[in-house]
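Enquirer: for reference, the sequence and a predicted model appear below.
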Amino acid sequence: MSFSKVAFVAAETEAAQAALPRLLAHYPHVPPEEADVIVALGGDGFMLETLHRWIDRRVPIYGMNRGTVGFLMNVFREHGLQERLARAEAVRLHPLRMRARLADGSDIEALAINEVSLFRETRQAAKIRIRIDGKARLEELVCDGILVATPAGSTAYNLSAHGPIVPLGSGILALTPISAFRPRRWRGALLPDHASVAFEVLEADKRPVSAVADYTEARDVARVEVSRAADLTLTLLFDPEHSLEERILAEQFLP
């Protein structure tokens, strides 16, 4: 890959802000609005923010870890950046599109790169009907919540909720319950990524539910539809020796 216009953005953390001026002094750069690649300094949360902020530009994002876990980031090194960008491998992802109908009849639409999650808002468990491509697959799930995760997001909250790790390129979404009470033995499902998922909130007045697409929240939802945003493509760049696909594979063999 060849990039002539590089932009740098950084999280507000001390480590990211300390790295930013060193890179700006070392490399020619342009504003993100003019760049053909954006270098993001921070952690996974900042990478998600950067992807969301510049999603309409469809510009590749190369992350360098100045955060904690850095699952979506490359190792930070001050030197050799142009060579690393030239060697980088592209991973293309489609986000999820959430359409939420609220109890008052209004609608909220948002995009999720990791997952769309539903959560109970009160002490009482949520009751949710699940439809896949219009067909009711589970008439009533009693739970703390439920989520739909992309392969890239399957190692995030989905994994913490005991959902499966999904390889990149598998064409699969993970449907994972959060603290399911009934049916007790239901552990979730794997869905083709072209599936349309609808959640209908039962007894919404008594058991209110919120929906979250990455970090966009809709309160008091009545119905939530989730589908792949096939019209949007996100491009992440990774060093060949530190690919996202390898990290997702390796995560499945950690003790």
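Expert: Cool, got the structure.
Enquirer: can we go C-alpha only for contacts and neighbour counts from here?
Expert: OK.
Enquirer: what's in contact with stretch 223-238?
Expert: Applying Cα atoms under 8 Å, 6 or more residues apart in numbering, the external contacts of stretch 223-238 come out as 51, 55, 58-63, 73-74, 85, 88-102, 116, 148, 193-201, 211, 244.
Enquirer: now do the end-to-end distance for that stretch.
Expert: Stretch 223-238 has an end-to-end distance of 37 Å (Cα to Cα, to the nearest Å).
Enquirer: for the stretch 151-255 of the chain, which segments count as helices?
Expert: Under the criterion DSSP state H, counting those that start in this stretch, the stretch 151-255 of the chain contains helices at 157-160, 244-251.
Enquirer: inside helices: which ones of the contacts of stretch 223-238?
Expert: Counting by DSSP state H, the members of these that fall within helices are Leu51, Leu85, Leu244.
Enquirer: tabulate the residues you listed (a markdown table), appending neighbour count.
Expert: Below are the ones in helices among the contacts of stretch 223-238 laid out as a markdown table (neighbours: other Cα atoms under 10 Å):
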| residue | neighbour count |
| --- | --- |
| Leu51 | 21 |
| Leu85 | 19 |
| Leu244 | 24 |
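Enquirer: which one, of the helices of the stretch 151-255 of the chain, ends up nearest to Val142?
Expert: For these, proximity to Val142 was assessed by Cα to Cα; helix 157-160 is nearest, at 18.1 Å.
Enquirer: ok now that closest one, how far from the chain's centre?
Expert: Distance of helix 157-160 from its chain centroid, counting by Cα atoms, centre = their mean, to the nearest Å, is 11 Å.
Enquirer: try it against this one:
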Amino acid sequence: MGDKERESAPPPRRLALFASPTPRGQEVAAVVRGTAEWCALEEADIVVVIGGDGTMLDALHHMIRTGRVRPVYGVNAGTVGFLMNRYHRSMNIIERLHHARSIAVSPLAVEAVMQGGDTHCVYAINELSLLRETRQTAKIEISVNGRVRIAELAGDGVLLATPVGSTAYNFSASGPILPLDSQMLALTPISPFRPRRWKGAILPDRSRVTFRVLEPDKRPVSAVADQTELRNIAEVRLAIAREREMTLLFDPGHALDERIVAEQFAH
């Protein structure tokens, strides 16, 4: 992934607003809206996202689907706001954007093959997780770069996380937190039963990972790519989509890489 921090954000030009529909999101949006001139999302050079991390993921996925990804500056009007900047009622959005630092991140390209043979291609900015659909333990074969590394993982499932997503579900599943510039992916089992001692792996982000569901009729598995769920999975193939690189903007001293380091020392 290389050096993720660049000298500065591009000078503010045409701005669009993407706000959470929650009461708090709309309240903050009303304040921010009065600090600048705005245009339609498809005409913008920079997108200001107001809400929580879920709203940020919604905005990024919307831009990936439409094929025009612009730099994004988040304003926290949610709970955690890991991908967002702090909100102050007196904030000047133009000044914030002028001084913002940029960080480039790339999502996972997910190619999911269903039990019926259909294929769905989606993207995961945080992680792709495979989860058992019933009370039956999932059984999953894991391959890396065409070589089988785990012939049969038995448990609730498995996930592959980017550095951006390493502090989310991956961390809750006892996976490692990855620095943004680590050029790594976290492969983490979810409540594993066998092999009992396997705690996961850290892989170079050039790796291609394949999950194959074993005994799918008896042990159905779903795939969740951020907020997109696909059920009755046969196989999932994953790789970093460098051609879909995205730029996140942060206030100086409030950058995402610093938050990732700080998260490892949180009590």
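Expert: Ah, there it is. Because the structure is predicted, anything quoted here is derived from the model rather than measured.
Enquirer: now the spatially closest residue to Arg219 of the first structure that is not a sequence neighbour: how far from Thr176 of the first structure?
Expert: Counting by Cα to Cα, 6 or more residues apart in numbering, Arg219 of the first structure lies nearest to Ser210, which is 4.4 Å off, once chain neighbours are set aside. Distance of Ser210 of the first structure to Thr176 of the first structure, computed by Cα to Cα: 16 Å.
Enquirer: and for Asp214 of the first structure?
Expert: Where Thr176 of the first structure is concerned, Asp214 of the first structure sits at a distance of 15 Å (Cα to Cα).
Enquirer: who's more crowded, these two?
Expert: Applying other Cα atoms under 10 Å to Asp214 of the first structure and Thr176 shows that Thr176 carries more neighbours, namely 26 against 20.
Enquirer: which ones are touching the counterpart of the more buried one in the second structure?
Expert: When the second structure is aligned by TM-score structural alignment, the residue opposite Thr176 of the first structure is Thr188. With contact set as Cα under 8 Å, 6+ apart, Thr188 of the second structure has these partners: Val158, Leu159, Leu160, Asn170, Ala173, Ser174, Gly175, Lys199, Gly200, Ala201.
Enquirer: buried subset of the residues you listed?
Expert: Buried residues within the contacts of Thr188 of the second structure, counting neighbours by 16 or more other Cα atoms under 10 Å: Val158, Leu159, Leu160, Asn170, Ala173, Gly175, Lys199, Gly200.
Enquirer: what segments of the stretch 51-200 of the first structure are strands?
Expert: Assigned by DSSP state E, counting those that start in this stretch, the stretch 51-200 of the first structure shows strands spanning 61-65, 89-93, 96-102, 107-112, 115-120, 126-132, 135-143, 145-149, 172-178, 189-192, 197-202.
Enquirer: could I get those strands as CSV with distance to Gln17 of the first structure?
Expert: Converted to CSV, the strands of the stretch 51-200 of the first structure look like this (distance: least, Cα to Cα, whole Å):
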stretch, distance to Gln17 of the first structure
strand 61-65, 12
strand 89-93, 26
strand 96-102, 31
strand 107-112, 26
strand 115-120, 28
strand 126-132, 42
strand 135-143, 41
strand 145-149, 31
strand 172-178, 35
strand 189-192, 40
strand 197-202, 40
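Enquirer: among those strands, which is nearest Thr13 of the first structure?
Expert: Checking those against Thr13 of the first structure by Cα to Cα gives strand 61-65 as the closest, at 11.5 Å.
Enquirer: what span of the second structure lines up against that closest one?
Expert: Counting by TM-score structural alignment, strand 61-65 of the first structure lines up with residues 72-76 of the second structure.
Enquirer: contacting residues around that stretch?
Expert: 46-52, 56, 83-87, 97, 247-250.
Enquirer: so how far does that stretch sit from its counterpart in the first structure?
Expert: Stretch 72-76 of the second structure differs from its equivalent in the first structure by a mean of 0.3 Å after superposition (mean Cα distance after the TM-score superposition for the first structure).
Enquirer: for that stretch, the distance to its chain's centre please.
Expert: Between the mean C-alpha location of stretch 72-76 of the second structure and the chain-wide mean there is a distance of 15 Å, by Cα atoms, centre = their mean.
Enquirer: what comes up buried for it?
Expert: Residues of stretch 72-76 of the second structure classed as buried: Val72, Tyr73, Gly74, Val75, Asn76 (neighbour count, 16+ other Cα under 10 Å).
Enquirer: distance of the counterpart of Glu258 of the second structure in the first structure relative to Ala86 of the first structure?
Expert: Using TM-score structural alignment, the partner of Glu258 of the second structure in the first structure is Glu246. Here Glu246 of the first structure is placed at a distance of 20 Å from Ala86 of the first structure (Cα to Cα).
Enquirer: next: Asp205 of the first structure.
Expert: Look at Asp205 of the first structure and Ala86 of the first structure: by Cα to Cα, they are 55 Å apart.
Enquirer: repeat for His26 of the first structure
Expert: 17 Å.
Enquirer: got a list of what Phe181 of the first structure touches?
Expert: Here Phe181 of the first structure is in contact with Leu141, Val142, Cys143 (Cα under 8 Å, 6+ apart).
Enquirer: residues in the first structure matched by stretch 37-55 of the second structure, start to end?
Expert: Aligned by TM-score structural alignment, stretch 37-55 of the second structure falls on residues 28-46 of the first structure.
Enquirer: in the second structure, what range does stretch 189-196 of the first structure match?
Expert: Using TM-score structural alignment, stretch 189-196 of the first structure lines up with residues 201-208 of the second structure.
Enquirer: before we move on, what about stretch 112-132 of the first structure?
Expert: Mapped onto the second structure using TM-score structural alignment, stretch 112-132 of the first structure spans residues 124-144.
Enquirer: then stretch 141-159 of the first structure?
Expert: Under TM-score structural alignment, stretch 141-159 of the first structure corresponds to residues 153-171 of the second structure.
Enquirer: and the contacts of the matching stretch?
Expert: Contact with stretch 153-171 of the second structure is made by 105, 107-108, 125-132, 137-142, 175-180, 182, 184-195, 260, 263, as judged by Cα under 8 Å, 6+ apart.
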